[in-house]
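K.L.:
Sequence and predicted structure, then a few things I'm wondering about:
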Amino acid sequence: MSPGTRSDAVLRAKIEAELALWPSDINQAVVSKILDGSCVYTETTYGHTTPKHRFFIALYTACLMYVDDLGERDLDAVMRFTGRFAKGQDHPDPVLNRLAGLLRQSHELWPQYGADAIIAGTLDAVTAMYIEYTAKHLVIKPSATRFPYYFRTRAGIGPPFIHFIFMNTWRSTPESYLQLLPYMEHWTLGTNLSFYKEELAGETNNYVHLRAAAEETSANHVLRQLVDEVLDSAHTMNVLTSEDAELAALWQKYFHGYLEFSLKAKRYRLAELGYEA
């Protein structure tokens, strides 16, 4: 049931202008994918937010996509991002400086709790990206069954993207949706629609393979388990929001928008499997 979200020409023009200021040695094909991915994600999943919020989210997403690849060129800059941010220092990379500036603006757009989660979740994510580069040969012990999800919650940037939903002009405090957050995050991270492209690339340091190693089972078995877990989280979300019409509408918007994004985003390559948004 795709919402059929339209492209936001104004947003795309503004993000394209931002990306034009990025280092000139970045492959333009990569820049094009970042532009498409960040804008499609924002258009489909956060269309209920204001233009100012959408610009922040799209640029933030673009910056995180950039950082995810930066370790190949400047791993030291990724490693030192959190320390430099905490000390208020400039970063050697202009995109990292832009990301740090966005984090400092987050309290202007989201409630206190949400903004704090956005900042903390981003620092966790960048640290996890660094670990992904430096621990590629990590051998998962069969008894470490909680580690894959622990690592996934950090590398998956769950808290920021969940809290982006609840802008400060909607509700000023989080008590009405606080209990939903773990289920929304579990649904988002468990959906894992990037697995197909990762499998094609031969990646084995993702959540599915880490969990398969820890549970001493196959990746296919883990995928089937994830299907049940994601459906269970979605059902729980429906129950938890059933007495709050506004909250239920927001959850449904996010639910369908996230799926629409996953099918539209070229980087996930799901069109090759016959899926269309």
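P.N.:
Yep, that arrived.
K.L.:
Could you use CA atoms for every contact and neighbour count after this?
P.N.:
OK.
K.L.:
List of residues touching stretch 95-105?
P.N.:
22, 56, 60, 63-64, 66-67, 81, 85, 90-91, 118-119 (C-alpha atoms under 8 Å, 6 or more residues apart in numbering).
K.L.:
Stretch 52-71 now?
P.N.:
Outside stretch 52-71, the residues within contact range by C-alpha under 8 Å, 6+ apart are 11, 14-15, 18, 34-35, 37-39, 41-43, 46-47, 77-78, 95-96, 98-99, 102, 109, 126, 129-130, 133, 164, 167.
K.L.:
One more to weigh against that first structure:
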Amino acid sequence: MDPSCVDLHTTQHQGVQSWTSSLWNLAELLGLSNLLPKRRTTVDTLRSFVNYFDTTDLPSIEDAELKYLCIKEGESTYLEDNYPDDPDTLVGVANFTKHFASLKTQPTKMAEHFANILAEAPQLFGDVAADFIVQAGLSGMSEAYTMFIFPKDLSYNLYVQALPLVGEVINFMNDITSFYKEECENERHNLVSLMAEARGEPKIETLCYLVERCIQAHERTLRILSPYEGVRSNYENFVKGYLAFHLGAKRYRLSELDL
């Protein structure tokens, strides 16, 4: 185990238990509780939850939109993890939007690759979706993910009212599942830490509050999309996959909890 995490395991064990218990509630909301054993320990419960996800029927990598998504998220993750420590990333980020808007070549190879990825969005997605994807790429906001959920030929009017709530689900779920990694790495500039400080409460209380907000946004989204079974199914499948990605990716270090 990473020595930096020793204190986390010894002094915040109850906090981690509460966090995994909150993720159980999210699993119940997604309709997975009948596939999980009766509660024993929080770790056992979360382990069963993670093991539920089936990766044998993933979309074909030959799908152009999926290839685009993989490349875009790979580039985005690289930039996030290396800024501001990598000199090339530091140089490329500062004036990225200025160069992108003026159609000028970016100052670094990685920044130029990312600019080209954003420029390709209109070729693969509808006009509205492409606008959201480019905006999200420039701002770091969650709108791009909301556009990846729904097929290109699906009428925008069927899901537009749910987009703000879908954005909340995406953002909160990322904050919740990133908490352990950020605590291990002593990161303090994140939503949980900043909100806990502002509210004058322990981080675990703030984390549980965010779980409640995430679940509320998810339930409201389901109600809005309920008249359209196919649209709702697209959203539900995305949520399951998005959560499965965070639970399984090495980047989030959740394997250290013996899930």
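P.N.:
Received, thanks. This one's a predicted model, so the numbers in the text were calculated from it and none came from an experiment.
K.L.:
any chance of the contacts of stretch 95-105 of structure 1 in JSON lines, plus distance to Asn238 of structure 1?
P.N.:
JSON lines is the format used below for the contacts of stretch 95-105 of structure 1 (distance: C-alpha to C-alpha, whole Å):
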{"residue": "Trp22", "distance to Asn238 of structure 1": "42"}
{"residue": "Phe56", "distance to Asn238 of structure 1": "28"}
{"residue": "Tyr60", "distance to Asn238 of structure 1": "29"}
{"residue": "Cys63", "distance to Asn238 of structure 1": "32"}
{"residue": "Leu64", "distance to Asn238 of structure 1": "30"}
{"residue": "Tyr66", "distance to Asn238 of structure 1": "34"}
{"residue": "Val67", "distance to Asn238 of structure 1": "34"}
{"residue": "Phe81", "distance to Asn238 of structure 1": "38"}
{"residue": "Phe85", "distance to Asn238 of structure 1": "38"}
{"residue": "Asp90", "distance to Asn238 of structure 1": "44"}
{"residue": "His91", "distance to Asn238 of structure 1": "43"}
{"residue": "Ile118", "distance to Asn238 of structure 1": "25"}
{"residue": "Ile119", "distance to Asn238 of structure 1": "28"}
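K.L.:
Just flag the most distant two among these.
P.N.:
Trp22 and Ile118 (23.1 Å; C-alpha to C-alpha).
K.L.:
Spit out the contact partners of the residue nearest the centre of structure 1.
P.N.:
The residue lying closest to the centre of structure 1 (C-alpha atoms, centre = their mean) is Ile157, at 4.7 Å. By C-alpha under 8 Å, 6+ apart, the contact list for Ile157 of structure 1 reads 121-122, 124-125.
K.L.:
again, only using 7 Å
P.N.:
Neighbour list for Ile157 of structure 1: 121-122, 125 [criterion: C-alpha atoms under 7 Å, 6 or more residues apart in numbering].
K.L.:
Which single one of those is nearest to Leu200 of structure 1?
P.N.:
Nearest to Leu200 of structure 1, judged by C-alpha to C-alpha, of the contacts of Ile157 of structure 1 is Ala125 at 23.7 Å.
K.L.:
Show me what the one helix or strand that closest one maps to is packed against.
P.N.:
Per DSSP states H and E: Ala125 of structure 1 is located in helix 112-134. For helix 112-134 of structure 1, the packing partners by 3 or more C-alpha pairs under 7 Å, 6 or more residues apart in numbering; DSSP states H and E come out as helix 75-79, helix 94-109, helix 147-155, helix 158-163.
K.L.:
Could you export those helices to JSON lines, including columns for distance to Tyr275 of structure 1?
P.N.:
Formatted as JSON lines, these follow (distance: least, C-alpha to C-alpha, whole Å):
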{"stretch": "helix 75-79", "distance to Tyr275 of structure 1": "35"}
{"stretch": "helix 94-109", "distance to Tyr275 of structure 1": "33"}
{"stretch": "helix 147-155", "distance to Tyr275 of structure 1": "25"}
{"stretch": "helix 158-163", "distance to Tyr275 of structure 1": "24"}
